[in-house]
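# Just to be clear, the model below is a prediction. Sequence and coordinates:
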Amino acid sequence: MEKIVPIFYSLSKSMQSIHKSSCDNISTVQSTIIYELSLLSKPSMQMVADAVGMDITTFSRQIRTLEKKELVARTPFEGDRRIHILSLTEKGRQVVNSINEIIAAKMKSAFATMNDFERETVLRSLQALDGKLQESKGKEKG
């Protein structure tokens, strides 16, 4: 297990580098926010803030910036005007799709040097690791 820490940091830096180079005119934090928004249906600000692991004050500043860039729209919830529902604008959906396509192409390039067995093994292993990390994150909150 002593090898895991260097692998963790190396993989983290590599993924962050891919993410950063895929984002044009927005930060990786903002990219993560709009990606999460693309997955959720009519989420509240608090729901998305929780999904990206951000406190609501910092998250609100990021949403204001994304609104100014016309990527996100904020609408008061009909039942409680204190709650705001977030949605992607058409421009926001285009940005998410563009970033996802760039990331997919870069990952495809990295996987291209592997044979089918290696590719499938890495993908299954990453999915298993992600599942276990999500489980442990849920246990920490509970």
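Good, I have the coordinates. Just so it is clear, the structure is predicted and the values come from calculations on it, not from any experiment.

# C-alpha only now, for contacts and for neighbours.
Fine.

# Which parts of the chain are strands?
Remark: strands assigned in the chain by DSSP state E are 72-77, 80-88.

# what's the angle from the first one to strand 80-88?
When you say that, I think you mean strand 72-77. Using axes from the mean of the first three to the mean of the last three CA atoms, to 10 degrees, one finds that strand 72-77 and strand 80-88 are set 150 degrees apart in direction.

# Below is structure B, check it against A:
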Amino acid sequence: MRNYYIEINEYLYKLIKNTIFYDRNGILLNGVVLSITDILVLKALGDDKEKKMYEIIDDLGLDRNTFATIINKLLQQQFIIKTKSKRDKRVQILSLTEKGQEAFCEISDKEKKILFSLLNDFSFNEEKAILKFLVKLDMLHKEKSKEQEEMQ
């Protein structure tokens, strides 16, 4: 067995458990409670300024009902606006409002501060090892996703 298997497994379990907790209970941002999925949608829009709805659904791997609920919440809270594409009226375009852009910037700043404070305790080689681990986790996820698609 690997040297730190038990400890790594325990901390991965805690990470997943905490992620689920924050997604269910939300994260307070400027007086509004947002789920992790809400934040991911804002980040998807913040990077590109605007996106087609189906692109975000595909990028985040969400089902349409879940996505519709999230979009309605973000529309109601005035973080985003929804318009029809000028080229194809069937296509809906989402973009951030000024409030949404401010939230996106605050989210990005908080993420950066947290990550920098965490990485301050690691050497360059340790950072490389963390990155290698995360890349391998991502590759594993992609392999599993591909296997599931092939089975369907």
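Arrived safely, thanks for sending. Small disclaimer: the values here were computed from a predicted structure and weren't measured.

# Now the TM-score, please.
The TM-score (TM-score structural alignment, normalised by the length of structure 1) is 0.78; 142 aligned residues with a CA RMSD of 2.9 Å.

# Output the strands of structure 1 as JSON lines; include the columns distance to residue 135 of structure 1 and mean neighbour count.
Formatted as JSON lines, the entries for the strands of structure 1 read as follows, by distance: least, CA to CA, whole Å; neighbours: other CA atoms under 10 Å:
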{"stretch": "strand 72-77", "distance to residue 135 of structure 1": "30", "mean neighbour count": "16"}
{"stretch": "strand 80-88", "distance to residue 135 of structure 1": "27", "mean neighbour count": "16"}
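
# Nearest to residue 62 of structure 1, out of these?
Counting by CA to CA, residue 62 of structure 1 lies closest to strand 72-77 out of the strands of structure 1; the figure is 10.2 Å.

# per the alignment, residue 130 of structure 2 corresponds to what in structure 1?
Matched across to structure 1, residue 130 of structure 2 falls on residue 122, judged by TM-score structural alignment.

# For the most centrally placed residue in structure 2, give me its contacts.
For structure 2, the residue whose C-alpha lies nearest the mean C-alpha position (CA atoms, centre = their mean) is residue 40; its distance is 3.3 Å. When contacts are counted by CA atoms under 8 Å, 6 or more residues apart in numbering, residue 40 of structure 2 touches residue 60.

# please redo it, this time with the cut-off set to 10 Å
Contacts for residue 40 of structure 2 (CA atoms under 10 Å, 6 or more residues apart in numbering) come out as 34, 46, 56, 60, 104.

# Likewise for residue 71 of structure 1?
By CA under 10 Å, 6+ apart, the contact set of residue 71 of structure 1 is 30, 34, 63, 65, 87-96.

# before we move on, what about residue 56 of structure 2?
Residue 56 of structure 2 makes contact with 40, 41, 44, 45, 62, 67, 94 under the criterion CA under 10 Å, 6+ apart.

# That concludes my questions; thank you for your assistance.
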